[in-house]
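Engineer: I would like the atomic coordinates for the input below:
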Amino acid sequence: MKKIAVIGAGVSGLSTAFYIEKLGGNNVSVTVFEKEAVPGGKMLTVIKDDFIIETGPNGFLDNKPYTLELVKALKIENRLYRSSDRARKRFVFVNGKLVRLPENPVAFLSSYVMSLKGKLRLAAEYFIPPKKDDSDESLSSFVKRRIGEEALEKLIDPMAAGIFAGDPDKLSVKAAFPAVWHLEKKYGGLIKGLLAMRKEKKDATAGPGGVLTSFKGGVKDLIDALVASIKGRVFTETDVKKLTPEGGKWKVTWEKGDEIFEETFDSVVLSTPSYIAAALVQRFDRKLAEKLHEIEYSPIAVVAFGFVKKGLGHDLDGFGFLVPRTEGRKILGALWDSSVFPNRAPAGKVLIRAMVGGARQPHLALAGEEEIARIAYKDIKKIMKIRHKPIMTAVFKHPKGIPHYTVGHVEKVNEIFKLASKHKGLLLNSNAYRGVGVNDCVYNAMKTAESVVSE
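Structural biologist: The predicted structure follows:
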């Protein structure tokens, strides 16, 4: 029987363990190690004063099959919770007011998000020749080249902050937005690509598509189902101290309580953030560790506010809003969670989550909890014209929150995986490498499990 260690019990690690057992059957024995008391990584759900609060992502998009297939395999389809129609209404804070983002070209023409000059520049993208080489470039460079400076400021910069908490001047378009990058490579431009895809009857979108889907009890439902499904051992509050290659196998040394344990495994999957993986491989592969350390992370804080709905001053009719950096605010945006998923707040109450920090203002995410809450409340009060004080506040700090896929990330990851492949039985799988969304994590978990079982 093949013994496999999975280090890290976020959605990537748990999904990898699940698929290893599914593919390997009785021929594999899996042990999962998790440093924290509760599995899930940053995908945690907290109940406070009857509010259902996500500390990180609030679901996944159903435009890709991977998470839905996992849910089916776990037999928890009855727990799925699709977002309300309100989630289609998204806003951006421009020129000191909330403006609804247009959903189609006709709505875009009459929208106040961009000036007439900016709209004409965007439309001119059809005539812009494609970049001649395949070299990577920043999101800012790509957007300015193809659709103009105003589109970058008012549309793309806030989107980058919302997805990656990232800086468009540093984000790699090839790694962070591969669908957009491929439109230019394959079709010669974004508008040409979208028109061609519509003719081919494909999903003609380069941005987030599909319906946002979560679970009745929050993302915790998925994590709990994964933990319950794993037949092998799942160790929590367990700190892996050392990873040692030993005659084609791997000795794992870990600390639980005041005791030190050791065990040898045939394969090890590092489903940790890249900086933790770097610390574990440092002793036997310094070059791999150096490359892993090169992957940056953006700090972010999530602030949840519960309010009495009556007399709030805003109808929360939508998904929420994002804030361009040119507006000079301290929050990146806010999600109207109880509008998207109505059961997230008790009757007569609403739940809003604001995001603070990111690559834009990292120091804000590292401030004290009271200060972060004060900053977030001040901004949402002014932007949304809120009249109430919150009846519930919760702050969740993530000092190394979201991997920041900077220019050259694809090549860096290719080099990391090439170096790792020299060590038989060593695999890497987390959101640090090839996609930060839940769908990406589940897909990469499937591929990693296939590699482990077929080795």
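Engineer: alpha carbons only for contacts and neighbour counts from here, please
Structural biologist: Will do.
Engineer: what does stretch 62-76 rub up against?
Structural biologist: 60, 77, 209-213, 222, 225-226, 229, 438-439, 442-443 (CA atoms under 8 Å, 6 or more residues apart in numbering).
Engineer: farthest-separated two in those residues?
Structural biologist: Largest separation among the contacts of stretch 62-76 by CA to CA: Gly209 and Ser229, giving 29.8 Å.
Engineer: Now show me the structure for the sequence below, then we'll compare the two:
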Amino acid sequence: MKRIAIIGGGTGGLITAYLLEKKSSENLDITLFESNERVGGKILTRQFETAAVTYEAGVAEIYDYSHLGHDPLRHLIAELGLPTINMFGQTVVFGDRIMRHKGDIKRHFGKKTVKAIDNFRKRGSALLSPQNYYDAGWPDDNQHIWAQRSFQSVLAKIPDDAARRFLQVAVHSDLAIEPHLTNGLFGLENCLMDDPRYLRLYTIAGGIERLPQTLKQQISARVQLSCPVVRVQKTHYNTYCVSFRHNEQVESNDFDIVVLALPNYWLPRIEWGGKRLALAMQEHHAYYDSPAHYLRISILFQKPFWRKLITDSYFQLDAFGGCCVYDESSRYDAGTYGVLSWLLGGSDALIMSNYEDQILIRKVLETLPKSLIEGRDLFIEGHVHRWVGTVSAQPGGHPIKGSKARHLPEPQEHPGLFVVGDYLFDSTINGVLDSADIATDMILNYFKKPKLHSTPINHKKAKTSSTNKSDFDDYNGKQREQKVLEEYFDKKYIIKLIDIVWRRKPPYRLLNSGAANGLTLAALAKEGIDAWGIENNEYIHKQTHRKLRHKNLLADIRALPFADNYFDFVYDTCLCHIPDSDIDQAIQELHRVVKYGICLQAVTSDAVQKSAKKQLFDSVQSFHSTQEWSERFVRNGFQLAINEPQVLDKVWKCEKKVTAGETWYPTRESMKYCFYTKQENIRLPLMMELILRTASHLLT
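Structural biologist: Below you'll find the predicted structure:
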């Protein structure tokens, strides 16, 4: 039985344990270490002492992406049977001016300010579409034109002072840092959060802390509370010795895998055994060390006095550089009471965290506008919760790394030590679920350890191989050839997928990379497709039918013998059979010869094992999940071809129909990463920026 240590009992650690138990077909021996007496980390739901009224003292809300595509967190919460409550808010309060909509802004600041705000939001939407917003958080974001600029420099371009101030106030609490300490893209993403086309908010009925509490109940892992880990070191047996404090004593246990589900700032508190691991963890911590700050002041009032003017779930206030005020009593039953919770961010939160609770309570009460000043006399009870340095000012790091580099800090000698954290994505619960999902896939792939065969590498010419004859024994004999073709290839399936994704029907020219003896080419030719193939295994290529030899070439995907843009589409089954070090070169060659897009049908690590023949995995050299493959394609000039949920629905329906429900892919979402469109030389966001700059120049 595999032994796994998860260090950190926050949401990341609990989700990691939950996903491991759910995904693994084997029983796992999981121990979760938590330094405190409770699980949940930054998710903290509390009640006042005077009245049994609930409020959020930590994470304030959950992000909803379900209107844009698959939302893993929404799915998990529903799977756990937790009911949800939608949240909304658009009110901004400047001093004594309460602005609920554009008309109020115009009345208080004038047409010029409204126009400047509208222009900024239009420009932002042009540079980041809702679908690209949904797909954000990956290395291709590094190419965005605002990724190399500070958000302060972006705001400085807004010509109207009032508009600039308005937007900065509206986004400040979401950033949790000052605009000059994060980049323009992260600032833009937070500005667009107020647009329901991009993002919607919700909470869990009864409190968000129900999520970690329910996860703890669902997992079978041992949860060791009040057991802080003090040292991690690899042993001579390729296991990991984890030392922790328990009952004032230091104890140690060995594990096959260690997962560090900790906030980044906690990593230096652990001693790392061995110079190589210590250096790797220092570098990992330094790379993501961009602390941002929050401060929560929650107050119980005799009644919800503000609702005569503000009915939103939350509103923005211009105090403390811009803070968000939540109506906690609008989402949790407070009876006749009312609860407001001020969320301060950035420098104000850092500085004021040193103030005594009573001073902080008095200061937030003083921010109430004159029209709501009666609230000061309705005060009953207040509490302060400090979250200094607990979130990231630049989540994902800068530049953003690929998923393996993020989650595997020292892969050479410590391939069994993984990290999980919201700071690796977007500092949200959604982000920590994404991180845990990737890490658990990597852990299970690590346990699989497929048999890998080495291929001689010569980059100066196309490479061929005469080895691994047994991999193609099934092709011997005409009857066997036909059976193999029927078992592993469905021409109508491929044609249907291309039609759904790219809306193209035959005729077109297609390359099958990894065509074996060319049987697929003959099948596709009958459907009006000009099908070509490449195969680098001499043994199987020699069995190519005489009539197909001019179309099925003995060649290597790393050096394709075709002109630029020669093919409309590529159907690939061989990328997984070349060394990982050559993947980029191969994808660049595919980018060169294809005009429209690629359908990836290679063996992936997240393939459903019961739907795949074991021998298909034997000759795999690059064992990646579909999502990991997407990183390689995107960084080499491709973009995801599926951006609309309805298109993905059709692809998934086609997959289930062809496979009679025994799908190769584990989820609908994983199929999104099987289709790639060739990008033009100039990215659309860059083109929009050039257009906007030109228009601005002409207007001035």
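Engineer: So after superposing, what's the score?
Structural biologist: TM-score for the superposed chains, counting by TM-score structural alignment, normalised by the length of the first structure: 0.80, backed by 415 aligned residues with a CA RMSD of 3.3 Å.
Engineer: got the residue ranges for the helices in the stretch 1-150 of the first structure?
Structural biologist: Assigned helices in the stretch 1-150 of the first structure, in chain order: 11-24, 66-74, 105-110, 116-123, 139-146, 149-151 (criterion: DSSP state H, counting those that start in this stretch).
Engineer: Please read the previous query as pertaining to the stretch 251-400 of the first structure.
Structural biologist: Ranges of helices in the stretch 251-400 of the first structure, per DSSP H, counting those that start in this stretch, are 274-281, 286-293, 337-340, 362-365, 369-384.
Engineer: ok, back up a step: compare Gly209 and Ser229 of the first structure (neighbour count), which wins?
Structural biologist: Neighbours were counted for Gly209 of the first structure and for Ser229 using other CA atoms under 10 Å; Ser229 has more, 16 against 13.
Engineer: Give me the aligned partner of that one over in the second structure.
Structural biologist: Correspondence of Ser229 of the first structure to the second structure, assessed by TM-score structural alignment: Gln218.
Engineer: just checking, its match touches Leu19?
Structural biologist: No: assessed by CA atoms under 8 Å, Gln218 of the second structure is found out of contact with Leu19, at 10.7 Å.
Engineer: List the residues that contact the nearest residue to the match of Ser229 of the first structure once chain neighbours are set aside.
Structural biologist: Nearest residue to Gln218 of the second structure, sequence neighbours excluded (CA to CA, 6 or more residues apart in numbering): Tyr18, at 7.3 Å. In this structure, Tyr18 of the second structure makes contact with Leu215, Gln218, Ile219, judged by CA under 8 Å, 6+ apart.
Engineer: Using CSV, lay out those residues together with distance to His236 of the second structure and secondary structure.
Structural biologist: Putting the contacts of Tyr18 of the second structure into CSV (distance: CA to CA, whole Å; DSSP: H, G, I helix; E, B strand; the rest coil) gives the following:
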residue, distance to His236 of the second structure, secondary structure
Leu215, 35, helix
Gln218, 35, helix
Ile219, 31, coil
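Engineer: Dump those residues to TSV, plus distance to Gln249 of the second structure.
Structural biologist: As requested, the contacts of Tyr18 of the second structure are exported to TSV (distance: CA to CA, whole Å):
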residue	distance to Gln249 of the second structure
Leu215	29
Gln218	30
Ile219	27
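Engineer: Which single one of these is nearest to Lys370 of the second structure?
Structural biologist: Nearest to Lys370 of the second structure among the contacts of Tyr18 of the second structure, with distances taken as CA to CA, is Leu215, at 44.5 Å.
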